[in-house]
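Colleague: Next input, structure requested:
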Amino acid sequence: MNGARVTSWDKPPLAVFLPEPPSPSPTQLQLKVLATSVTRVVRSRASGKHATSFDAAFPYDPSVDGVGMDAATGDLYFITQLAAQLFAECTNVEKRHLVKLDPGTDPVKVAALAHPVSCSWMTLRCRVFGGCQGRTVVIIGATSASGRAAALVARSMGAARIVGLSRNEATLATVEGLDDRVVLQEPFALPPSVGPVHVILDYVGHGPAAVGILQSARCEYGENVQYVQVGNIAQRGPHLFQLLPMALINQRPICILGTGTGCFTAEDWRTELPEIMKMISRMETPFPVFTAPLSQVASVWECEDALTKRLVLIPNA
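Modeller: Purely as a prediction, here's the structure:
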């Protein structure tokens, strides 16, 4: 069968021919892979820079999650993170790592939205103390795919006010679901008009910006300002803990959280993933998507569409 594998950390994945998977065990389903998304995590894994790829051997499959179909029944399933190798036409997956999707679900939409929606959903449901109902949520990196999804997720969870931050004023104006927009520029600070802040979702990971925002964020009496490091788009410069004045966390009610894989239990995912899939089925895709056959992965990996839109690979195209 057709597939794709990484054979060098400094080159895109290459189309390869793979053996058919063996017959599934009683605890598995054999699925036809319909769509798998190339997120920042997938790209990081493909370049050997993600923790999950540090000890990987070539040839290597950098895929993370996707959508498959049981050919025997026609049932569609979301395949959870790192449950199977999805740069292939067909794969065996343990049943406990599958979420059944409603008939008629768009596989490309689910593949494109699963990661960005789950990032903010899991953070606001399972990491942020007290959730975001009736609170003000600030999104650093609101123009990213995950930032755009976060605005819609926070709104669905009852956030009272959603403020988006980005360096690009024109692009920020296109983000839906925001109550206010702040252009990031030095010196980094939130304007007083934002009012009291309860939750900060940081998808950029730029230390100076994070410190400036924490120093200027207004606190509501009796409430923490919960800063959550969700992403690291910047991937450069000093990080928050290299710059954060110790006096700041002693003088202000700041709570600093992360959202790595160790922050959520298997039960968290089992509980939330069906609801995440329902959210995805209802929402409009808040960013452009570019689809391509998996067989063309090497040629499309670095093309303009793949780098400016969410790339979704179709193994059976």
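
Colleague: Could you use CA atoms for every contact and neighbour count after this?
Modeller: OK.

Colleague: where exactly do the helices run in this protein?
Modeller: Assigned by DSSP state H, the helices in the chain fall at 40-46, 107-122, 145-156, 169-172, 207-216, 240-243, 246-251, 266-282, 297-300, 304-308.

Colleague: mind putting those in CSV, mean neighbour count included?
Modeller: Converted to CSV, the helices of the chain look like this (neighbours: other CA atoms under 10 Å):
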stretch, mean neighbour count
helix 40-46, 19
helix 107-122, 23
helix 145-156, 25
helix 169-172, 14
helix 207-216, 20
helix 240-243, 13
helix 246-251, 10
helix 266-282, 15
helix 297-300, 18
helix 304-308, 13
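
Colleague: and those helices as a markdown table, adding distance to D65?
Modeller: Listed next are the helices of the chain as a markdown table, based on distance: least, CA to CA, whole Å:
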| stretch | distance to D65 |
| --- | --- |
| helix 40-46 | 9 |
| helix 107-122 | 7 |
| helix 145-156 | 16 |
| helix 169-172 | 28 |
| helix 207-216 | 30 |
| helix 240-243 | 30 |
| helix 246-251 | 37 |
| helix 266-282 | 13 |
| helix 297-300 | 17 |
| helix 304-308 | 18 |
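
Colleague: ok, now which ones touch W9?
Modeller: For W9, the contact set (CA atoms under 8 Å, 6 or more residues apart in numbering) comprises A46, S47, G48.

Colleague: about what we covered before: which one of the helices of the chain lies nearest to L101?
Modeller: helix 266-282 (7.4 Å; CA to CA).

Colleague: And that closest one, how far out from the chain middle?
Modeller: Computed by CA atoms, centre = their mean, to the nearest Å, the chain-centroid distance of helix 266-282 equals 14 Å.

Colleague: Provide the contact partners of that helix at residue level.
Modeller: Contacts for helix 266-282 (CA under 8 Å, 6+ apart): V99, L101, T105, K109, V110, L113, A114, V117, S118, W121, M122, C126.

Colleague: The same query, at a cut-off of 10 Å, please.
Modeller: 78, 80, 96-102, 104-106, 109-114, 117-118, 121-122, 125-126, 149, 152-153, 156, 265 (CA atoms under 10 Å, 6 or more residues apart in numbering).

Colleague: what's the angle between it and helix 107-122?
Modeller: 130 degrees (axes from the mean of the first three to the mean of the last three CA atoms, to 10 degrees).

Colleague: on that earlier part again, L178 is nearest to which of the helices of the chain?
Modeller: helix 145-156 (6.5 Å).

Colleague: One more, so I can put them side by side:
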Amino acid sequence: MKAARVTSWGSPPEYITVPDLPAPSPSQLQLKVLAVGIPRVVRGRAARKHPSAFGASLPFDPSIDGVGLDEATNDRYFITASSEPLLAERVNVDRSQLVKLDAAADAVTVAALANPTASSWLALRRRAIGGCQGRTVAILGATSASGRAAVSVARALGASRVVGLARSEESLAAVEGLDEHVVLADPFVLPSSVGPIDIVLDYVGGPVAIDLLQAAVIRPGENLQYIQVGGLAGYENHTLPARLINRKPILIMGSGLGSVSTEEIEREGPGLVAMISQMKAPFEVVTAPLADAQSVWESKEVGDKRLVLVP
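Modeller: Model prediction:
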């Protein structure tokens, strides 16, 4: 069987021959892999820069989820966050990690959207207290892939207003579905037109997040829920002024594996997949054969686009 594996940390996966799979156990299905998304976390795992890969050994498959086909029934499934190697022609997957796709769902789109969309879906469904129905959600880093997907998620979950914040005015203007655009500048200014903010989804981190919390207007009698999702700015820590949380009602939380349990992620799988099956990709998606993984991994043609490998 052919597969793509990292054979040297920091290098793209190589297309190699691996042993054929054994017969699936009674709790498993053997699927033909149709599409595997390559989001930032997969690239981090391939470089051994993501915590989930720190204890891994070579050769290593950095994939986390994908789409597969049961050739016996012709049913297609989204394969949720899995320890099974998906950058291969076939995979044995526990049935508990599978979500059946609708007939109309596009495998490549689902594979491309799953990871960036899951971050905001889990944050708003499992971390935001009371959800976001009728609330104003501010997305810090709205021009990132996950930030763009978060706009659609917030809308689908009933947010009354969605505010996008990012540094590029041009890129921000191209994000669909925003009620308000706020360009991050120094000094930071939050326009009064934004009004009270209920939930902040932060994909950036660092000083700008603190600036936003300091400037945000909070509804009387309510808490501002700040949810740290990503750290695109590269800051390891927040410098949080004590006076800020003393004088403003702010709830600070994170969203990710650990703060969201594996059981919660599994329970949210069907709803997440149902949504992304109907979403239009808010960013450009590039597909390539699994055999070309090594050459396209860092290619200029892919650049900032979302790569999906197709065995």
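
Colleague: how near is the counterpart of L257 of structure 2 in structure 1 to Y203 of structure 1?
Modeller: In structure 1, the residue equivalent to L257 of structure 2 is T261, according to TM-score structural alignment. Distance from T261 of structure 1 to Y203 of structure 1, counting by CA to CA, to the nearest Å: 16 Å.

Colleague: Please identify which of the two sits among more neighbours.
Modeller: A count of neighbours by other CA atoms under 10 Å puts Y203 above the other of T261 of structure 1 and Y203, at 25 against 8.

Colleague: right, and the more buried one touches S146 too?
Modeller: Yes: assessed by CA atoms under 10 Å, Y203 of structure 1 is found in contact with S146 at 7.5 Å.

Colleague: Pull up the overlap in contacts between the two.
Modeller: C119, S120, I139, V230, G231.

Colleague: Can you give me every residue that contacts the match of L257 of structure 2?
Modeller: Taking CA under 10 Å, 6+ apart as the definition, T261 of structure 1 has no contacts.

Colleague: just N115 of structure 2 next, same as before
Modeller: So N115 of structure 2 contacts 37-42, 64-66, 80-81, 121, 145-146, 149 (CA under 10 Å, 6+ apart).

Colleague: you'd agree A114 of structure 1 is up against G66?
Modeller: Yes: using CA under 10 Å, A114 of structure 1 makes contact with G66 at a distance of 8.1 Å.

Colleague: For those two, list the residues in contact with both.
Modeller: T36, S37, F78, T80, Q81, V108.

Colleague: Any figure for the gap between the last one and I139 of structure 1?
Modeller: Summarising the geometry, the distance separating V108 of structure 1 from I139 of structure 1, computed by CA to CA, is 26 Å.

Colleague: again with L124 of structure 1
Modeller: 12 Å.

Colleague: where along the stretch 1-150 of structure 1 do the strands fall?
Modeller: Taking DSSP state E, counting those that start in this stretch to define them, one finds strands in the stretch 1-150 of structure 1 at 2-5, 14-17, 28-38, 66-69, 76-79, 90-94, 98-100, 136-140.

Colleague: could those strands go into CSV alongside mean neighbour count and distance to V312 of structure 1?
Modeller: Output for these, formatted as CSV (neighbours: other CA atoms under 10 Å; distance: least, CA to CA, whole Å):
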stretch, mean neighbour count, distance to V312 of structure 1
strand 2-5, 23, 14
strand 14-17, 17, 15
strand 28-38, 24, 4
strand 66-69, 28, 9
strand 76-79, 25, 14
strand 90-94, 21, 16
strand 98-100, 18, 19
strand 136-140, 28, 25
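
Colleague: Please identify which of those strands is closest to E284 of structure 1.
Modeller: E284 of structure 1 sits nearest to strand 28-38 of all those, at 17.0 Å, using CA to CA.

Colleague: mean shift of the closest one relative to structure 2?
Modeller: Compared with structure 2 after fitting, strand 28-38 of structure 1 deviates on average by 0.4 Å (mean CA distance after the TM-score superposition for structure 1).

Colleague: From the chain's centroid, how far away is that strand?
Modeller: For strand 28-38 of structure 1, the distance to the chain centre is 18 Å (CA atoms, centre = their mean).

Colleague: now do stretch 226-238 of structure 2
Modeller: On CA atoms, centre = their mean, the centre of stretch 226-238 of structure 2 falls 14 Å from the chain's centre.

Colleague: Pull out the buried residues from that stretch.
Modeller: Y226, I227, Q228, V229, G230 (16 or more other CA atoms under 10 Å).

Colleague: Between all of the residues you listed, which two are separated the most?
Modeller: Farthest pair in the buried residues of stretch 226-238 of structure 2 (CA to CA) is Y226 and G230. Separation: 12.2 Å.

Colleague: and for these two, which residues touch both?
Modeller: In contact with both Y226 of structure 2 and G230: L201, D202, G254, using CA under 10 Å, 6+ apart.

Colleague: Give me the neighbour count for the last one.
Modeller: G254 of structure 2 has 18 neighbours, counted by other CA under 10 Å.

Colleague: Skip the chain neighbours and tell me the closest residue to it.
Modeller: Spatially, and ignoring its direct neighbours in sequence, G254 of structure 2 is nearest to Q228 (4.5 Å; CA to CA, 6 or more residues apart in numbering).

Colleague: The one you found contacts I210, doesn't it?
Modeller: No: at 11.6 Å, Q228 of structure 2 and I210 do not qualify as touching, with contact defined as CA under 10 Å.

Colleague: Out of the helices of structure 1, flag the one nearest Q28 of structure 1.
Modeller: Using CA to CA, the nearest of these to Q28 of structure 1 is helix 266-282, at 17.1 Å.

Colleague: angle of the closest one against helix 145-156?
Modeller: Using the same axes, to 10 degrees: helix 266-282 of structure 1 against helix 145-156 is 90 degrees.
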